[in-house]
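Asker: mind looking at a prediction? Sequence and model below.
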Amino acid sequence: LGNKAASGTAIIEELGEEHLKSRKPICYTSADSVFQIAAHSDIYPLAELHKLCEVARKLCDPYNVGRVIARPFEGTPGNFNRTKDRHDWSIELPGKMLLDYLREEGVETVAVGKIGSIFNEQGIDVSHHDAGNEACIRKTFEIAREKTDKDQFVFVNLVDTDMIYGHRRNPRGYHDAVAAIDAVLPELESLLNVGDVLAITGDHGCDPTFKGTDHTREHVPLIFKTSGSELLTAEKASLGIRESFSDLSVSIQKVFGKNAQGNGTVFL
């Protein structure tokens, strides 16, 4: 069913009842390079939906589709809700990236939330598949409180501003989600050891006040917080508008004292 570009919540309202009767999966796309399959959890249990998506991933590979996404939902006609059991199958990366470089240099790489799915678990030592901001923040604090002698890079994705509020164009919910993140930052900063760095950014815009339901193209923030270190001089306090996310990649490698590999310009 479907086979068109559509909003994820709108298409399950439109075709959900027919899906329950026909048992046919709902297939749709958006402005992003994605192929999404939505199915009610009573019709396609998660394992079966995943099998569909694995087949779809192979079929999408020749077209370089970025991601295949499982979109399970539940409820009854007029009251369908997507669950938090979304899963992504990304196209195979064309080469190495930050996680690979750090891992090869002996840095333990830890993923929280959607990160493992986004990168097909490539370059990741430990992957925590917590769903939702609250669970991912809780897991991040657990990791920050653990004692370790290893150099460690923790990559966390907080998806609610995008998936729940940005695409749904819900400014109040978006505000509250950002405020909730902001509220826990002082405690997270207090857990940083000397030499630790907290980097905060976004992978794209998703303005909840803009028309439509897709991603938006504003600049995203880049905040680099250091603890007990003069890593950033006063002259470099403003990072300016960067040319590429690769600038963050090579700068993180420098934090760990590694030779920067890949593209990008170090801003430290």
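Answerer: Arrived safely. What you see is a predicted model; the values in this text were computed from it and never measured.

Asker: only C-alpha atoms for contact and neighbour calcs from this point on.
Answerer: OK.

Asker: which residue ranges of the stretch 151-268 of the chain form strands?
Answerer: Counting by DSSP state E, counting those that start in this stretch, the segments of the stretch 151-268 of the chain that form strands are 152-156, 197-201, 222-226.

Asker: how far off centre is the strand ranked longest in the chain?
Answerer: The longest strand of the chain (DSSP state E) is strand 67-76. From the chain centre to the centre of strand 67-76 is a distance of 17 Å (Cα atoms, centre = their mean, to the nearest Å).

Asker: buried set for that strand?
Answerer: Of all the residues in strand 67-76, those buried under the rule 16 or more other Cα atoms under 10 Å are Arg67, Val68, Ile69, Ala70, Arg71, Pro72, Phe73, Glu74.

Asker: ok, second structure coming up, stack it against the first:
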Amino acid sequence: MPNTAILMVIDAVGLKTIEYLISKTKRNNIKLDSLSYLGIREMINPNLRKKIKGNLRTKLNKKAYRINQASKTADSLIGHREMVGIIDNNVYNLFPDGFPENYLKKLEEAVGRKTFFNKMAGGMEAIELNYKRQEETGDLIVYASKCDPLIQIAMNEEIIPIDEQRFIADSAFKIAMEMNIPITRAIARSYIRKGNEIIRTPNRYDAVLGLKNKTLIDIMNENCICSVSVGKTSDLVNTKYYEKIKITKKEFLDPKLKLKFVHPAFKDSNPYNVQGIINALKSSKVIYRPKGTFIFANLVDTDSVYGHTRDVEGAIDSIEETDKSIKKIIDIMDKEDILIITADHGMEHREDYGYHSNEELFAFVCSKKFNLEKITNISYPGLTQIGAIVSKYFNIEKDYSKIIKD
């Protein structure tokens, strides 16, 4: 049976970020059985190690790396793309003063709706301040992200249909490219209101910067290796996948797995994405895949739910639940399967907000029986090393090395 490689990205958890969270938490007992076994304790400040408890009672072949992003900008899109072979030397700046008026005028003409607000803000903040006008007039809440080089447009999906929201995001991105406004995405932030509560729905849509070069995923497609994206990875690396898994309803969570929501209002999505990884892994064992399966997954909550909000205790709880999920995934891996765990960037907690940071990251590779020496004794720049390990596992390193050189 062909084998499976899993790449699991724990969003916004660099080594400096982990040290900050541990130093600020009120807890003295952070249970990380899986990550401790793989080597996270040895990578952080010795004075903080004692707060991390636990270890797996298992025997795995394993490798641990310290790794730095080669691309210039700390961003989820940039980090994930580098993992599959694209180094981006462009510098993408934020928009603290909002977007140019002539850009927004062109957008209004293209979509037939007015825009307003046009300030840098957090997502919920922008909606909470402006939902009344949006819902009364149908005008678009436009705001700049505090951490990513992108435009966000918030719309109540009961006022503006989803198809129109996607058209608006596509138009915003297209016009930005025509005017050389350096953004990586235009996001339609769909929400609804239930009484006084604002709820961002799963119908978010990202119009994304196109891929200028071939990626590891494209090479897999050419070599009959089945690629499966879980969560937002297919939005970030927007190429063709054999399968895309995006679970958004609790009914699809297997109760036997006991996947736990950390957020009291169930705003976290990691349980859905862990379920997606497990579904993809189990499918890879029963559906014929001639050259194997690559599962590319993102666990976003340490970024979107707990990172930008600077929720230290929530982030620690989320990492603990992720750690438990790693054990669940390892338990059902075949002997020759491999699991790679890394992060896409860090998170700097400032007084006003959590901002993406370009910092040293961890990378762990493990397998029950596969000889990791065959695939890890290589050297590639930055996070392209991750893709190189995967390419060597699937015997396509020669093709992968060409896209790095190009």
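Answerer: Sure, I can see it. Model, not experiment: these values are computed from the prediction.

Asker: after superposing, what score do the chains get?
Answerer: The TM-score (TM-score structural alignment, normalised by the length of the first structure) is 0.87; 258 aligned residues with a Cα RMSD of 2.4 Å.

Asker: average distance between the longest strand of the first structure and the second structure?
Answerer: Once fitted to the second structure, strand 67-76 of the first structure is off its aligned match by 1.8 Å on average (mean Cα distance after the TM-score superposition for the first structure).

Asker: picking up where we left off before, ranking the strands of the stretch 151-268 of the first structure by burial, who's on top?
Answerer: The highest mean neighbour count among the strands of the stretch 151-268 of the first structure, using mean count of other Cα atoms under 10 Å, belongs to strand 152-156: a mean of 18.

Asker: what's the next helix-or-strand element following that strand packed up against?
Answerer: Per DSSP states H and E, the first helix or strand lying C-terminal to strand 152-156 of the first structure is helix 160. The criterion is 3 or more Cα pairs under 8 Å, 6 or more residues apart in numbering; DSSP states H and E, and there are no helices or strands that helix 160 of the first structure contacts.

Asker: so where is helix 160 of the first structure in the second structure?
Answerer: Counting by TM-score structural alignment, helix 160 of the first structure pairs with residues 301 of the second structure.

Asker: export the strands of the stretch 151-268 of the first structure to CSV and tack on distance to Phe245 of the first structure?
Answerer: CSV is the format used below for those (distance: least, Cα to Cα, whole Å):
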stretch, distance to Phe245 of the first structure
strand 152-156, 14
strand 197-201, 10
strand 222-226, 10
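
Asker: show me where the first structure has helices.
Answerer: Assigned by DSSP state H, the helices in the first structure fall at 8-22, 46-60, 98-104, 115-118, 133-145, 160, 171-190, 246-255.

Asker: would you turn these into a markdown table with distance to Trp89 of the first structure and mean neighbour count?
Answerer: Below are the helices of the first structure laid out as a markdown table (distance: least, Cα to Cα, whole Å; neighbours: other Cα atoms under 10 Å):
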| stretch | distance to Trp89 of the first structure | mean neighbour count |
| --- | --- | --- |
| helix 8-22 | 17 | 17 |
| helix 46-60 | 7 | 16 |
| helix 98-104 | 18 | 19 |
| helix 115-118 | 6 | 20 |
| helix 133-145 | 20 | 16 |
| helix 160 | 19 | 18 |
| helix 171-190 | 26 | 13 |
| helix 246-255 | 23 | 20 |
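
Asker: for Gly262 of the first structure, which of those is the nearest?
Answerer: The closest of these to Gly262 of the first structure is helix 246-255. By Cα to Cα, the value is 7.2 Å.

Asker: what's the angle between the closest one and strand 222-226?
Answerer: For helix 246-255 of the first structure against strand 222-226, the angle by axes from the mean of the first three to the mean of the last three Cα atoms, to 10 degrees is 10 degrees.

Asker: what residues in the second structure pair up with helix 246-255 of the first structure?
Answerer: Helix 246-255 of the first structure maps onto residues 384-393 of the second structure, going by TM-score structural alignment.

Asker: average distance between that stretch and the first structure?
Answerer: Stretch 384-393 of the second structure sits 0.9 Å off on average (mean Cα distance after the TM-score superposition for the first structure).

Asker: run the chain-centre distance for that stretch.
Answerer: Centre-to-centre, stretch 384-393 of the second structure and its host chain are 18 Å apart (Cα atoms, centre = their mean).

Asker: ok, now how distant is the aligned residue in the second structure for Pro221 of the first structure from Leu15 of the second structure?
Answerer: Aligned by TM-score structural alignment, Pro221 of the first structure pairs with Phe362 of the second structure. Between Phe362 of the second structure and Leu15 of the second structure the computed distance is 7 Å (Cα to Cα, to the nearest Å).

Asker: anything in contact with each of those two?
Answerer: Met43 (Cα atoms under 8 Å, 6 or more residues apart in numbering).

Asker: more neighbours: which of the two?
Answerer: Leu15 (23 against 19; other Cα atoms under 10 Å).

Asker: mind listing what the more buried one touches?
Answerer: Taking Cα under 8 Å, 6+ apart, one finds Met43, Ile44, Gly346, Glu359, Glu360, Leu361, Phe362 in contact with Leu15 of the second structure.

Asker: pull out the buried members of those.
Answerer: Among the contacts of Leu15 of the second structure, those scoring as buried are Met43, Gly346, Glu359, Glu360, Leu361, Phe362 (criterion: 16+ other Cα under 10 Å).

Asker: want to throw those into a markdown table with distance to Ser379 of the second structure?
Answerer: Listed next are these as a markdown table, based on distance: Cα to Cα, whole Å:
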| residue | distance to Ser379 of the second structure |
| --- | --- |
| Met43 | 20 |
| Gly346 | 23 |
| Glu359 | 19 |
| Glu360 | 17 |
| Leu361 | 16 |
| Phe362 | 15 |
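
Asker: for Gly78 of the first structure, find the nearest of the helices of the first structure.
Answerer: helix 8-22 (6.6 Å).

Asker: and that closest one, how far from the second structure on average?
Answerer: Mean for helix 8-22 of the first structure is 1.7 Å (mean Cα distance after the TM-score superposition for the first structure).

Asker: find me the equivalent region of that helix in the second structure.
Answerer: By TM-score structural alignment, helix 8-22 of the first structure lines up with residues 123-137 in the second structure.
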